[in-house]
Structure formats: C-alpha cells, structure tokens
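Q: heads up, no residue letters with this:
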C-alpha cells in the first residue's frame, strides 16, 4: 500500500487523471455526435414513414445499433481489442479509448436523435412538401431545425453516459479518473483518492447537466 500526501495525490495522480478524462470525453463527444447524427438521419430517412423508405437499409442499421447497444461496454471494449489495435495501433491510452467509446456511444446518440426527429409534427413535413421543398431542405430546415431543443436535452443525457464510459474504459488501461479510482483508490485501499474521483465526476456531470439545461431553456 502506497502513501501519498494530498498535494502529491493532486499533482501526480488526480489532475493527470482528470486531464485524460476530459480528453476522452471531448473526443468522444465530437465523434459520437458526428456518427450518431449520420446514423439517425439514415434511420429517420429510410423509416417506413420517412422521406425515402427503405426497409432493408433501415433494418440493417437498426440491427447493428441494437447489437452494439446490447453488449455491456466493458465486454465490448475487450472484444474489439484486435480492431482497436488495428485502427489506432494500440489498445491502451486515451486514443484507443476514444475509438472504443465511439463504437458503443454512436449507436446510443443515434437512438436519442432518432427519437428527437420523430417528435416533429408530421403536418410540418407535409406542408414543406406542398411548397416543393426538397428532401434535403425538409431534413435540415424542418426535421432537424424543429428538433433542436429536444436534441440539446437528449444529448445532455447522452454526454453524461459517455462520461460513464470513460470511467469504465479506465479499468482496461485507458487512463483517466476511472483508472485512478480503481488503481490508486480501490486496489490501494485509499479512500481519499476514491472519494475525490467520485466528487470530481459528480461535478463534471452537474456541469454538463447545467449547461444542457441552460441551452435548452434558451432554445425552447
């Protein structure tokens, strides 16, 4: 069991872990939002009530998303180790974690955004069609535009989940606060480290939720 004074814990263990967590969260927010948005557009467009119904495309995409969401993240990140090594050249560190979290986080974001898009009043879409709007215009100027407040609300929930994924990724060599809590807290029987990481994670969640709520109220 190793003993550290609080300043050493802060400078050498907790702050570097916080930095890695922020890097992982920031990277996955970008990648998961991008790919999740694309998947959600495919789903909403090819749905039976979509602008371009295509049952095969919809069912294939939906099945892939359901499979990825059904596997617990800690198991999935271990299962795709060969793919992670092939794509990023390593299986440890923040880069590998961002890749793994993107695979499991993008389907989550896609489902959240799909739900937002489906909340749009169908009469608005029909009105846009009657005015001769193209599919592109209807998608971005009606469906996406009308969904923005709901998108912000749902993405806030999604980003909190991504933070949880970064903590779990720390248990398999990704670094971050999850690794700090496990290695220096739980395994080293150090309550100071353990509860410090918990408090920091709670603060990050509150920050995300507060920012999302403020933005939602402004957009609503």
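A: Sure thing, it's come through. Treat the numbers as computed from the prediction; the structure is a model and nothing was measured.
Q: going forward, measure contacts and count neighbours with C-alpha atoms only.
A: Noted.
Q: Which residue is the nearest non-sequential neighbour of residue 160?
A: The shortest distance from residue 160 to any non-neighbouring residue, by C-alpha to C-alpha, 6 or more residues apart in numbering, is to residue 205 (6.1 Å).
Q: Tally up the residues packed near that neighbour, please.
A: Residues near residue 205, counting by other C-alpha atoms under 10 Å, number 19.
Q: pretty sure residue 184 is touching residue 195, no?
A: No. Residue 184 is not in contact with residue 195 according to C-alpha atoms under 8 Å; the separation is 11.1 Å.
Q: With neighbour numbers in mind, choose between these two.
A: residue 184 (22 against 14).
Q: residues in contact with the more buried one?
A: When contacts are counted by C-alpha atoms under 8 Å, 6 or more residues apart in numbering, residue 184 touches 190, 193-194.
Q: Buried ones in the helix ranked longest in the chain, by neighbour count?
A: Using DSSP state H to define each element, the chain has its longest helix at helix 15-46. Judged by neighbour count using 16 or more other C-alpha atoms under 10 Å, the buried positions of helix 15-46 are 15-18, 20-25, 27-29, 31-33, 35-37, 39-46.
Q: this is the other structure I want to compare:
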C-alpha cells in the first residue's frame, strides 16, 4: 500500500509519465515503420541476391551484406547513437527528442531486421520456388506471390522481435535527450534517487514489451495457414 501511495502521489510520475509513454510509442512506431519499409526489401535481397539466389547480384550482395549490414550490426547501439548525432541534426534539424532518436533507432535496427528476414526466407522450400518458375512465374511474381506469403508467419515474428529490440534501444536513447521512458528513468529515477519512478518505469516497459509480443504472436498464428 505504501508503494501505491508513493506512485499516486509522486509528482514526477503524474506530470512526466504520460508524456514519456507517448514519446516511447512515437519512437517505437515511427522507427518500426521505417525499419519495415527499408529492412524488408533489404532482407529479401540478402536472400535472393546471393550467387545462387533467385536474382543473383554477387557484388552488390557482398557490399550490402558484408559492409553495410555486418559493420552496422557490429557497432554497439550506444556508440552508434552518439556518432549519428551530427547526421541526425541534418535529417530532422535537431539532435534531441523522439524524432531525432528515431533516426539512430532505424539505422541501428534495419540490419538486425534484414538478417531476420533473410533467415525466414531461407526456410522456404526451394522446391516450391522451382515449381513456380517452371509454371512460368516471373522472378518478381515468385517473390511477391510465393516467397513472402510462405514466410509470412516467420516475418511477423521477426518484426515483433525487432519492435521489442527498438523498445529497449529507445530507453538508451533517452539518456542523451531522446525522450521517452528512458529519459524519465534517468532524470528522476537515477539522478534524483527516486526508486518509485525507476520501478514504475520498468513495469511500464515490461507491459509494453509483453503487449507487443502478445499481438505479434497472435498475428503470426493468424497468418499461418499451414
């Protein structure tokens, strides 16, 4: 009961928590949309563009896979986030706030999602691809009408996992002015030694992750017609 009283009477929570939740949702939603738009085609090409793939372009595949994706994934997000501040200022006009944080969140998670897409597509039977080609389908038709639909449950799960990662990254982004629950936990929970704020922030983050995971699992089962 004492903890609940602290929650309802804590001025930091009553004033800052609703805005922090909204900022976290903005970062997660906007970054997630950009990751889907950029990462899905990239992941498809990582699968189809290899030497023995459906649309082989070995030199471009090597560049995107080894240079762009692997190098970006090897950089810890905290370092990537700080190093991208000048670039973020060019893109959105500021280095702080949810929209600014969305730039580094997108760049940091696109390679992660692309690899998950590549892995999901790799599990589709090559026999089905060969059968579609024999029946006269073009390579783009095979990708759109066979490859992606067959891998859809795994793709939904991959995107769900990516959104959960973005939520975790958004908390780190709050430490350098990205806003959201991370900034609330740092400014009030850590710097002011307010344990109540820290605990409530963790609870809200857990609930948000669980909600994303629940919806993602439900959608994955919904689109699985096997």
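A: Okay, I see it. Here the structure is a predicted model, which means the values were calculated and not measured.
Q: list the helices and strands the longest helix of structure 1 packs on?
A: If contacts are counted by 3 or more C-alpha pairs under 8 Å, 6 or more residues apart in numbering; DSSP states H and E, helix 15-46 of structure 1 sits against helix 55-70, helix 94-118, helix 145-169, helix 176-180.
Q: what's the most buried one of those?
A: The highest mean neighbour count among the helices and strands packed on helix 15-46 of structure 1, using mean count of other C-alpha atoms under 10 Å, belongs to helix 176-180: a mean of 28.
Q: Tell me the secondary structure at residue 53 of structure 1.
A: coil (DSSP: H, G, I helix; E, B strand; the rest coil).
Q: Was I right to think it contacts residue 43?
A: No. When contacts are counted by C-alpha under 8 Å, residue 53 of structure 1 is not listed as touching residue 43 (9.4 Å).
Q: how much space between the aligned partner of residue 59 of structure 2 in structure 1 and residue 42 of structure 1?
A: Residue 59 of structure 2 maps onto residue 56 of structure 1 when the alignment is built from TM-score structural alignment. For residue 56 of structure 1, the distance to residue 42 of structure 1 equals 12 Å [C-alpha to C-alpha, to the nearest Å].
Q: swap in residue 118 of structure 1?
A: Taking C-alpha to C-alpha, one finds residue 118 of structure 1 at 13 Å from residue 42 of structure 1.
Q: Then residue 104 of structure 1?
A: 18 Å.
Q: what's the answer for residue 204 of structure 1, then?
A: For residue 204 of structure 1 relative to residue 42 of structure 1 (C-alpha to C-alpha), the value is 32 Å.
Q: cool, and residue 70 of structure 1?
A: 20 Å.
Q: Equivalent analysis for residue 129 of structure 1, please.
A: For residue 129 of structure 1, the distance to residue 42 of structure 1 - C-alpha to C-alpha - is 19 Å.
Q: quick revisit: the contacts of residue 184 of structure 1 in helices, which ones?
A: Per DSSP H, the subset of the contacts of residue 184 of structure 1 in helices is 193-194.
Q: want to try a markdown table for the contacts of residue 184 of structure 1, with distance to residue 210 of structure 1 and neighbour count as columns?
A: Shown next, in a markdown table, are the contacts of residue 184 of structure 1 (distance: C-alpha to C-alpha, whole Å; neighbours: other C-alpha atoms under 10 Å):
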| residue | distance to residue 210 of structure 1 | neighbour count |
| --- | --- | --- |
| 190 | 31 | 18 |
| 193 | 26 | 25 |
| 194 | 25 | 21 |
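Q: got TSV for the contacts of residue 184 of structure 1, with distance to residue 87 of structure 1 too?
A: Putting the contacts of residue 184 of structure 1 into TSV (distance: C-alpha to C-alpha, whole Å) gives the following:
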residue	distance to residue 87 of structure 1
190	36
193	33
194	33
